[in-house]
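> Just the structure for this:
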Amino acid sequence: MNIRNLLCTGTALTSCFAPAAVFAQSLADAGANSSPVVDDTYSRGAGDIVVTARRRAENVQDVPIAISVVSGATLDEQGAYNISRLAQLAPTLQFYSQNPRNTFINIRGIGAPFGLTNDGFEQGVGIYIDDVYYNRIASATLDFVDVERIEVLRGPQGTLYGKNTTAGAINITTRAPSFDFEGKAEVSLGNLNFKQGKASVSGPLTDKIAARISVTGTSRRGTLYDTAKSAWIQSQDNIGVRGSLLWKATPNFNLTVSGDYNLQDPSCCAFAYGGYGPTQRAANRQYPALISYFPGYQVPSTNPYERVTDADAALAARNEHGGLSARAIWEISDANTLTSITAWRYWDWGPANDRDYTGLPIYTKVNNPTKQSQYTQEFRFSHQGAGYDVVLGLFGFHQKIHTSGVQETGTAASRWLLAPPAGGVCTPTSTALACNPAVLNNVVAINDIRLNNTSLAAFAKLNVEVTDRFTVSPGVRVNYDKKMGLYDSVVTGTASNGTRQIVSAVPGSPSFNDPWTAAQRGIQASQFFEPNFSAWNLSYDLNLRYAVTNDVNVYATYAKSFKTGGINLNGVPADANGAPILAAGTIKPEKVDHFELGFKSQFWDRRATLNVSGFWTEIKDFQANVTNGQFGTIRGYLANAEKIRTRGLEADFTIRPSERFIAHASGAYTDAKYTRFVDAPCPPELSGGTTATGSQVVGPAGVAGSLSPANCDISGQVLPGISKWAASWGAEGNVPSTLFGEEGHFYFGYDASYRSRWSSNPSPSIYTWVNGYSIQNFRAGFRTGRVDTFAWVRNAFDKDYIDLLLAGTGGNTGLIAAQVGDPRTWGGTIRLTF
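Now for the predicted structure:
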């Protein structure tokens, strides 16, 4: 069995899920994406996997932090061609995506708040490809292009990776240009019209210049049928191209220049009907009554697993990324190396959404197309001394974002959003505004949203060998951030006299007292503010490692980290005079205290690996996504929860008794809660009624017409998106044989994942708990050193499961929308290596 079978992953620390293979890589290459030299022979005791997670080449079993490592070959063989599928291999990595822009990645329960993305804050899981930071989380949904390996670093990584890694980092290394001609091509076909092709070729152009070019393309029919368009949606339509040139100018200096282009353009994204959960709103304003106001309308299915919806608005999810980078490595001497990484990236997001989650023309547009450009520069100097080594660095980042959004209501908006007449029946003589479609029809918000974001940092990481078995590794990072934003939303609507007027929340403004304008103002009003934020922050950590034996290490870590403060760029609540509450325009930085203990071990001549760790992380001023309780509010805003805590245990075990068989099992227990959040938004069952004041007693949950709290104390309740229990496991066996005169192996592989139930709402709701589930995958084929052909089936038992639940259209009508996971898929792959 060869390197293509390598899978190294774990929940506490990395272990190798394949026959041992040696990664020989020099310290000088630690900053480069050069391909390691691999010994393909099976050799007990040669289980070294070299990673560069700490910006230096190290055996992963010696790194005193929690890491999972997955080879590019394993990603190919198990069909994990993006981070969504990678999450099935790493139990504490969770991935959620309403669409590419509204995507969340969590590690150990933290990383990104649930809700629509806000441009003015940072994610807590940093994504790096060849040492280049990808600021936009939408890049996580793109297909991997010619990946060498992926390192998932769990826990705060602020010293070396920066302020955006309070939960962890995903460090992706692509295959580098080779001075030996090589190539790979593969084609996969499957049900749902699945088609995927990949190709890569590399070789020398001169004796000092090598090149590599890689392409990938994926297409698949959608899994959700839209009856309004008579078409399948939630499709896949991805292409990616990556090219790089490596110039070895001298034996001590090399330069790699890379460029990439990636595009998703699927028919996407919508939700199915997920259910109804009664709220405290008046019964005639909840989902069953609202639907009854539209005779002839009927939801296409009340069973989300029938995968049917009726999204009547236009849908689009065009997600385009690209960029250029230059990495220079100068080995000044045997002990000193200087690395420079310069990069420019852009992002172009072109969406169209149906945000009312019905087939009615309530909101006909809720679209926020966005353009972004970013520039990064990093310098690193590494020095290897007698009994110590050190990495020093400088980092600079500048980003510009411009969003030109639009929100528009339709002919069903008045009936759905405004109070009904007595008895709920509109007659030809009714004067109720809800009975007049013209009142809210074509209320349009034109949004101009801008951000200038600058970040500068200096950092250092030191490793000191106190003895030949005890290593102390302190680190520090000083960071400066400055954010300048603009939010300008101009809302216009038709006044009762038939003229178009600006819908203003400021008393005394033109047409302020017009009844139609007043009704429109209750749904959305114009708003303008220019938030800004700047601050210095300090991160530091201390790692201790003790080698009990050559194959057993114990470690302890303390990290003091932060996530920079943010600015709200989705609008903020207004005061009694209609002015934006400027204090809500900014949010405080998160302040993180992290503790971790663990050990990693290999035994039975390194045939077996067992790694275990425990962690405890507390975050003050946790950045959460909230709403202000106003029914018409579509987009939430950011606020600080006083404190959260996540803690848990992670373990993984791997056994490879021979080159014929390997098995692995990983598990994680994670307990993630709000320690203190006393003014959180309330869940749907405690919202929608008249707000209780003074000594009034809040009504029972889910009872129509009862009094609602202004906010809720959710201290002690769970964070969204995290399962208390998660696991992955699998095995592969092979038998030597000959097929068509070619010597190779027949093999059979199995892998699976499990997660327990989890909350899909920022404030836990009885209506949005997602049931736990397990997914089983199988593959079988014949492999030689040149050709690999196999059949595969994913979600083999066609398990029905939910990816995401959310409260639709304002949150208190009782409508629950569901995003359903993939059904069983199957197909075959042929891969040629030359």
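> hey, let's count contacts and neighbours off CA atoms from now on
Will do.
> How far does the helix or strand that contains N238 sit from its chain's centre?
According to DSSP states H and E, N238 maps onto strand 236-250. Mean C-alpha position of strand 236-250 versus that of the full chain (C-alpha atoms, centre = their mean, to the nearest Å) differs by 24 Å.
> same check, this time on stretch 484-495
29 Å.
> got it, and stretch 224-236?
Per C-alpha atoms, centre = their mean, the centroid offset for stretch 224-236 relative to its chain is 24 Å.
> next one: stretch 629-643
20 Å.
> Kindly report the same for stretch 37-53.
Worked out by C-alpha atoms, centre = their mean, stretch 37-53 lies 30 Å from the chain centre.
> swap in stretch 777-788?
With C-alpha atoms, centre = their mean, you get 31 Å for stretch 777-788.
> Quick check: end-to-end length of that stretch?
18 Å (C-alpha to C-alpha, to the nearest Å).
> Please, where are all the helices along the stretch 101-250 of the chain?
158-161 (DSSP state H, counting those that start in this stretch).
> Which stretches in it count as strands?
Shown for the stretch 101-250 of the chain, the strands assigned by DSSP state E, counting those that start in this stretch span residues 103-107, 125-129, 132-134, 147-154, 168-174, 182-190, 194-204, 209-220, 224-226, 231-233, 236-250.
> From the chain's centroid, how far away is the first one?
Same thing as strand 103-107. With C-alpha atoms, centre = their mean, you get 4 Å for strand 103-107.
> Let's compare: structure for the following, please.
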Amino acid sequence: MIGLLLGTAFSALAATPAFAQAPQSGAQVGLEDIVVTARKVAENLQDVPVAITAFTAESLLEQGATKVSDVARTTPSLTVRESPSNPTAISITLRGQVQTDILATLDPSVGTYVDDVYWSRAYGLNQDLLDLSSVQVLKGPQGTLFGRNTTGGAMLFETNNPNFDGISGSVAATYGRFNERVGTVIVNIPLIDDKLAIRGAVQRNLRDGWMKDRVTGDKYNDRDNWAARGKILYQATDNLSFLFSGEYFKQDVSAAGRQMLYLVPSGLTAPSAADNAALQSAGAAAAATLTAAGLPVPAGINPFSYGAIGSSGALQAGGNLRSYYTSLGASQTELSQGIAGNPNFPSASPRTYVKTQTYNGTINLDTFFGAIKFVGGWRRVSTTSRLDLDGSAAPIHTTTGDQTLTQYSGELQITGQAFDDAIDFAGGAFYFHESGFDTSSSVTLPSFNPNTLLFSGQLDNDSIGTYAQATYHFDDRLSFTGGLRYSVDDKGLTTRNQNRSRITGIAVCQIPTASIGNDCALRVRDEFDGVSYLASLDYKLSDDVLVYLKTSKGFRSGGQNLRANSVATAISFRPEVAYAHEAGIKSELFDRRLRVNLAGYYSNVEDIQRTTLIGLPNGTTQTVLTNAGKIRIWGLEGEFLMQLPAGFQIGGTGAYTNAKYKDYQELPSRTNLTGSRLTERVEGVPEWTWSLTGSYEHAFNFGRLNLRTDYSWNSAINLQPYTPFLGDPQGVTIDPNTGKTIAQNIIDATTSPKQGVLSARASLTLMDDKLELAVFGRNLTNNRKVVQALYVGGIGYVSGVHREPVTYGGTITYRFGN
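Below is the predicted model of the structure:
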């Protein structure tokens, strides 16, 4: 099927999933233009020598896009996944570039901009789409035209502004499976003719949970969201305008119920003989703590290794985690079949809360040469999460997270034309400040381990940058574009990482050089700077065919290790630098009835930032952010859109991504393993993705019928890199429960298999398009495969999340005004 799709897509070339409206009798023949602002000015998508996938408001509505992740379904080379460590956050992968951990000290490889304001952190991005005018996905390094540097690309979300065309708006109500209830109200009101207008949008999104806890009977994966936005437009003069907006989002849900997918038979990595004495000493110390607290001490207690089940029900020496799990009521059948085989029954009590507040102000002055714009923004994100990470019936591993991050930014943009329109130029300056905290805790095997790991980081970051880009038109067909940017980031972090006893309340600093007297505070400050550039040449073979070549350099700032628990891991990581080369063609053929866009790229990324696991002498592991080395990524991508007779349209996308490490050496501080890791799996990057879309529109005397269906497919995705020394050092130990090696079991459990998702929507508009009746279906084939997984090597399990089941429902929308 892959070969058939790609053969069809690439032989036809490929195109944009932003469907234009099918022409009615007497209407202009051909696909409608799609306007983008990738170069800070409004341009036709087909005239921009940049790989862009664009969505209009109409196309988002027709494909039933309700969340940020829905945009990825028909965008080549883009995948969006919910973070396994924080459900309020999303992990974005674009052209093989991915942010491998969700932390306030790690910048994203793909930048997110909403109404020209940079949203710095992944926390709080997993939210509803509301009153959008367009979404644009820009691929490749960005920086010479944007406030922040990124190595993978940028996603631009533009919301609808107030207008002076009279009172208008809409009211919509949705009801669907699992008692889904969504209400949306949008209103636009001109207050003073051609001077002052306001626009407001509010949405309430509710749904019952669809996953049942087999222990408590509670349901998870519910939905309880509020979203609202208000805008004020003041047109002071013909060439001067002021635009202000405020946005609010709140979510308070049980989040995704996790399930245990695999359990290593021996639990923790077995300690060496040399470590045995130290482990026994630690066990004796733990026993002394329990005795001092007046609590019973099970014989043979060892808080750092897995033991058998004694008469007290506590872990004893000689057993393993699988037997511990079984002792708490889960049979072997439930472990291998009831959980992995039935995705409807987790056994966790997760909870997630997020609140975001965003305020923007934009001043725009039209001048004789172009425009001068200033964009200011303030944003605060507050999140709280509690996760049962193992997803089993046993109390094995629980984590919590609390983050409150505040940012404000200011950006000056100057765009225009010079020398009789021979040169188009854009330039600007950007300032960004961020402060706040990111804290988390981890409790493992609480029945015999009385300690809680606490990680706390206080941030204080500043960034400045200047950029300029210009295009010189040699004639009507040939143009050259060059851009340059310089950035400086000043980042400060204060960590207070501790190991605290839940029995005595006594805390010990995780980093020995820190002092409990000052709450284990360890302060570090670093400065990172870098230069980015872009150079491209484009040529119009005809009025409807554009070819281009581009080379660019991107920069992702360095940072610090918030979860450091030793001097060796309390190190900063360097900036990531990407060198990318691209060739592409954009075309419209057959009187603009066929739109075909293709791009090929080759990238080398140096000092790529990766999350890795360090083996500790006691057999546990610790997460650390570091520079992995170098990765090479190349790929092909295409999109097509074809207008057929009688109101039919078909479209499709396809992408191939080949990512391979070229240099990946072990950390000097890592124990029990040395040498190259070039064969380690690249995380979050499917090799193949494709989508097909079809639509039909027909006007009757009484109304207009619109039908649309979308099918998107991706090959297997490595959800987490597997490091062989964890659990099965040589990759040869057989798990008697599966008959396969432990290594292969972990690899299988942390791989999202190839899969497709089918969705559809049908609508009928009446009363001159004022009333719309629509029905929809999502995931119509009820694909329940794993889409998220987490391997915790220190304990020896893999847990994951399955795709949501099929959902369906109906929407009634009434539109008023123009």
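> Superposed, what's their TM-score?
Between these two chains, after superposing, the TM-score reads 0.83 (TM-score structural alignment, normalised by the length of the second structure); 723 aligned residues with a C-alpha RMSD of 2.9 Å.
> if we can go back for a sec, compile the strands of the stretch 101-250 of the first structure into a markdown table and extend it with columns for distance to I634 of the first structure and mean neighbour count.
Output for the strands of the stretch 101-250 of the first structure, formatted as a markdown table (distance: least, C-alpha to C-alpha, whole Å; neighbours: other C-alpha atoms under 10 Å):
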| stretch | distance to I634 of the first structure | mean neighbour count |
| --- | --- | --- |
| strand 103-107 | 17 | 25 |
| strand 125-129 | 26 | 23 |
| strand 132-134 | 28 | 22 |
| strand 147-154 | 33 | 24 |
| strand 168-174 | 30 | 24 |
| strand 182-190 | 38 | 17 |
| strand 194-204 | 35 | 19 |
| strand 209-220 | 31 | 21 |
| strand 224-226 | 23 | 23 |
| strand 231-233 | 23 | 18 |
| strand 236-250 | 27 | 20 |
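> right, and the ones you listed - which one's nearest V612 of the first structure?
The closest of these to V612 of the first structure is strand 147-154. By C-alpha to C-alpha, the value is 13.3 Å.
> now that closest one: which residue numbers in the second structure?
Aligned by TM-score structural alignment, strand 147-154 of the first structure corresponds to residues 132-139 of the second structure.
> what does the matching stretch contact?
36, 38, 50-57, 75, 94-95, 152-160 (C-alpha atoms under 8 Å, 6 or more residues apart in numbering).
> remind me, longest helix of the second structure?
Counting by DSSP state H, the longest helix found in the second structure is helix 273-292.
> can you pull the contacts of L86 of the first structure?
L75, A80.
> Recalculate using a threshold of 7 Å.
By C-alpha atoms under 7 Å, 6 or more residues apart in numbering, the contact set of L86 of the first structure is A80.
> Please say which position in the second structure it maps to.
Checking TM-score structural alignment: L86 of the first structure goes with V71.
> So its match versus V50 of the second structure, what's the distance?
Going from V71 of the second structure to V50 of the second structure by C-alpha to C-alpha gives 19 Å.
> number of nearby residues for F816 of the second structure?
Neighbours of F816 of the second structure under the rule other C-alpha atoms under 10 Å: 13.
> actually N193 of the first structure, not the one I typed
Around N193 of the first structure there are 12 residues (other C-alpha under 10 Å).
> For it, list the residues it contacts.
N193 of the first structure is in contact with R220, R221, counting by C-alpha under 7 Å, 6+ apart.
> any idea what it aligns with in the second structure?
Under TM-score structural alignment, N193 of the first structure pairs with N179 in the second structure.
> gap between its match and N205 of the second structure?
11 Å.
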